[in-house]
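1. I would like to see how this sequence folds:
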Amino acid sequence: MNIETTLQKLRIEALNDMQQDTIGAVLHSDKDIVVLAPTGSGKTLAYLLPLATKLDPALDEVQAVVIVPGRELAMQSNDVFRRMGTGMRSECLYGGRPTMDEHRTIMRTRPQVVFCTPGRLNDHIDKLNFSVEAVRWLVIDEFDKCLRMGFRAEMQKALESLPNVERRLLLSATDAEEMPAFVRMGRTQRIDYRIDEEQTPDRIGLYTVKSPEKDKIDTLMRMIYAFGNQQTIVFMNYRDGVERVGKYLADKGVAVSCLHGGLDQDQREEAVYHFANQSVNVLVGTDLAARGLDIPEVNNVIHYNLPVGEDEYIHRVGRTGRWEATGRAFMIIGPEETLPEYVKENTEEFVVPDAKACPPVPRMTTLYIGKGKKDKISKGDILGFLCKMCSLKGSDIGRIDVYERYAYVAVARGVARNVIKLAAGAKIKGMKTKVEEVRS
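-> Predicted coordinates:
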């Protein structure tokens, strides 16, 4: 695999210094590697690009295991690998769905890379659902969280079940307090791009917002209205708070998704999807939304509940200002609260303007198209259909996702109804199909 060719496919013009250093360390040394860099700096590509060059495309066995703390990051990383177009196969393994279904997929696709949560990896290894004999590469993404006490037993079992690992790559925005012996790190190269004495890049503005009431919901509502159709993540500490705030905003006409661990997998994927394609403006979530979501355009992060610690604070703020974009992070302070000691940087006070009369309207609408991969429909086919048959411009079209039997596409809200009207009875690749709005 040629890295330059892959970057062209991904439409990436240049790699940043951290990515170049990581690629060089993987390709030109035999050491284990620890990468510490801010959230949103491109760590996933930093390890996947060189890793792909080290795998044997002719060997139909799992050669690399990527362990992540949650299913969202597993899916995001797997999606990045597939979009690289290496010709090698990968699968995503996580809880919340039958292990047997994943086993059938493994048997059919014979993946060379698996992205997995610790518990589900152990399930497959225990059941001998794939061989670990050819696994030479181990990646632990968000390793600080994976190696905390809650994951410790599962991680130890998983790593001790991979006897032939030769290289280890560990990545995170924050370091672990200790490196357990069972990780078996050898000679190690550390690539540290954390910003000295700073928790967030200069491109992220930090603000405090005073709430006159202990219940901050009115202050939040006025902030959301003031932000207009900007993309905003609201962080809560508990799932019941997510449900309460999400319902309140929805009742006020705000387009909102909710994300917490009590939702089933389909609900979680749908919540992230509608926010990522800008069909909703606001995502209200627990710290589940602080890691593993590859959503580049997040304008604002709001700490409705104060983060429980510095690591949670850093990962939450890292949802905005990704790559070289700018962003803002707001901490709502109630009458009995003070700014946490772990916030080391200067903040400005943000005065919330009076609420507008109308709730913000999202930029995009998600449309359902009743044809998918089984019909040999591609993203290019859908793009051509929308431009030719529905008279859309490229600027009217957002994210396109093609699944086995259907596809989703985000289009500018102002043209959605006309698209549905023009698509009625029209054909895509000679086939009539249903096109309708997906309600978030």
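
2. switch to C-alpha atoms for all contacts and neighbour counts from now on
-> OK.

3. helices along the stretch 51-200 of the chain, start to end?
-> Secondary structure of the stretch 51-200 of the chain (DSSP state H, counting those that start in this stretch): helices located at 71-83, 99-109, 118-126, 143-146, 149-160.

4. quick one more, to check against the first:
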Amino acid sequence: MTAFSSLGLSDALLRAVQEQGYDTPSPIQAQAIPVVLEGRDLLAAAQTGTGKTAGFTLPMLQLLSEHRPPDGHQLRALVLTPTRELAAQVGESVSTYGRHLPLRSAIVFGGVSINPQKDLLRRGVDILVATPGRLLDLQGQGCVDLSHVQILVLDEADRMLDMGFIHDIKRILKLLPKKRQNLMFSATFSPEIRRLTSDILHNPTSIEVSRNVTAHKIEQRFHAVEKTEKMTVLAHMILAGNWSQVLVFSRTKHGANRLSQQLERNGISAVAIHGNKSQNARTRALSDFKGGLVRVLVATDIAARGLDIDHLPHVVNYELPNVPADYVHRIGRTGRAGASGEAVSLISRDEEKEFRAIERLLRQKFDVQPAPAVDLDMLQASAANYVPQPEAPAAAPRAAKSGNGQRRGGGQGRAKPAGGDQPRRASGNEAAPSRRRRPRRSTPA
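-> Modelled structure (predicted):
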């Protein structure tokens, strides 16, 4: 099997990878890293959970560290993502794998104060991870110089098109140097993606890994449930199975709020996360969920591609998604980096069309089982006796130090905001690394 040491990465990067407990690259990493190191443009189709973030982060860090400008830190690499959560996840990977390199990075997105992000950019960064809207806001205020960008990464390009970012992306492209390396990652090679590719990439190498395929270690279960009984069945599965960490997907924001409130009334701690929540509320919800303070996180599809939760054991589709590909992204929150996981879908009579679309997409027939029998007395007793076991409190959020002792900015409230803003609670992406020994995993995220 391929080892990271055979891919041409520097000792500093290999050390960071080893410290994370990884030894073997995933297929997307083994194929993408050499291409990026050669300086070629890349178009990669890779599902969530296949390790694509490290597939571009590691070689990008290598190239930037090999050719440093003499006059300090310049913005030389730009990573665009569709959501705040995904920006935070990618930024954390940059910080983690670049911890032994003299590079600075920052993360910028909307929904939080822009002033701390301006401060970080004034100090100079080598790598910027951004959502398109906030990047254009900062550029319009003269806070970002894109004229030295050597590497452009479009992560989850299909999602950016779905969310209507195409015009923002075209505006950003006009601000970048004509000569640069372009890396595009997408879950699909749709006609829209191919058109965007022709506008951005030059003679790219194409890689296709695990297209619309669910991870082998994810156990998928489907239950036929009357719509009015879904809440009771969900509570039964959580309590009877003693599930302590469950990510539940709802189709709508209102439905996510209602479901989290119903779970709370049944003695199951829950919180909702969706686009109408403030960034502070989203960060706090994710932090509480990762830390074991909340048992259930109810999310809309905004979280399907942006959440990276180590060893998440259970994902539940309370409602099937309207777009079948979103099913793959949803359940991809579990079974990550080679771990096992369980994905349960509750299917009501009016979701037959969505279920068949998922089967066609995955080219697989699934058995639909009856809903498990519910014992209401047992549910009440289980809820009353459940004792949460949160992890040790995380350290206060702080900026990671780069190899030369400089602080590496994050743009997520790592520094105390100016102008009287309250410091935000750390999310799992912002907290200091746990001191517990990590189990060795074969491939990085």
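
5. buried deepest among the helices of the stretch 51-200 of structure 1, which one?
-> Comparing the helices of the stretch 51-200 of structure 1 on average neighbours per residue, with mean count of other CA atoms under 10 Å, the densest one is helix 143-146 at a mean of 22.

6. and it, which stretch of structure 2?
-> Under TM-score structural alignment, helix 143-146 of structure 1 corresponds to residues 157-160 of structure 2.

7. relative to residue 34 of structure 2, how far out is the equivalent of residue 175 of structure 1 over in structure 2?
-> Correspondence of residue 175 of structure 1 to structure 2, assessed by TM-score structural alignment: residue 189. As judged by CA to CA, to the nearest Å, residue 189 of structure 2 and residue 34 of structure 2 stand 22 Å apart.

8. for residue 105 of structure 2, same thing?
-> 23 Å.

9. more neighbours: which of the two?
-> The neighbour count for residue 105 of structure 2 versus residue 34, taken as other CA atoms under 10 Å, is higher for residue 105 (28 against 17).

10. need the counterpart of that one in structure 1.
-> That one, residue 105 of structure 2, aligns with residue 90 by TM-score structural alignment.

11. what does residue 264 of structure 2 give?
-> So residue 264 of structure 2 corresponds to residue 250, using TM-score structural alignment.

12. what helix or strand does that match sit in?
-> helix 239-251 (DSSP states H and E).

13. who touches the alignment partner in structure 1 of residue 139 of structure 2 in this structure?
-> Superposed on structure 1 with TM-score structural alignment, residue 139 of structure 2 falls opposite residue 125. Applying CA atoms under 8 Å, 6 or more residues apart in numbering to residue 125 of structure 1 gives the contacts 131, 132, 161.

14. related to what we said a few turns ago, now what about the helix holding residue 250 of structure 1, what contacts it?
-> With CA under 8 Å, 6+ apart, helix 239-251 of structure 1 has contacts from 217, 221, 236, 255-262, 284-286.

15. could you do stretch 65-77 of structure 2 as well?
-> 60, 64, 101-104, 124-128, 145-146, 148-153.

16. check the offset of it from the chain's centre.
-> Put simply, stretch 65-77 of structure 2 sits 27 Å off its chain's centre (CA atoms, centre = their mean, to the nearest Å).

17. list the buried ones in it?
-> 65, 73, 74, 75, 76, 77 (16 or more other CA atoms under 10 Å).

18. just the ones in strands from those, please.
-> Of the buried residues of stretch 65-77 of structure 2, the ones assigned to strands by DSSP state E are residue 77.

19. now, among the buried residues of stretch 65-77 of structure 2, which is nearest to residue 212 of structure 2?
-> residue 77 (29.0 Å; CA to CA).
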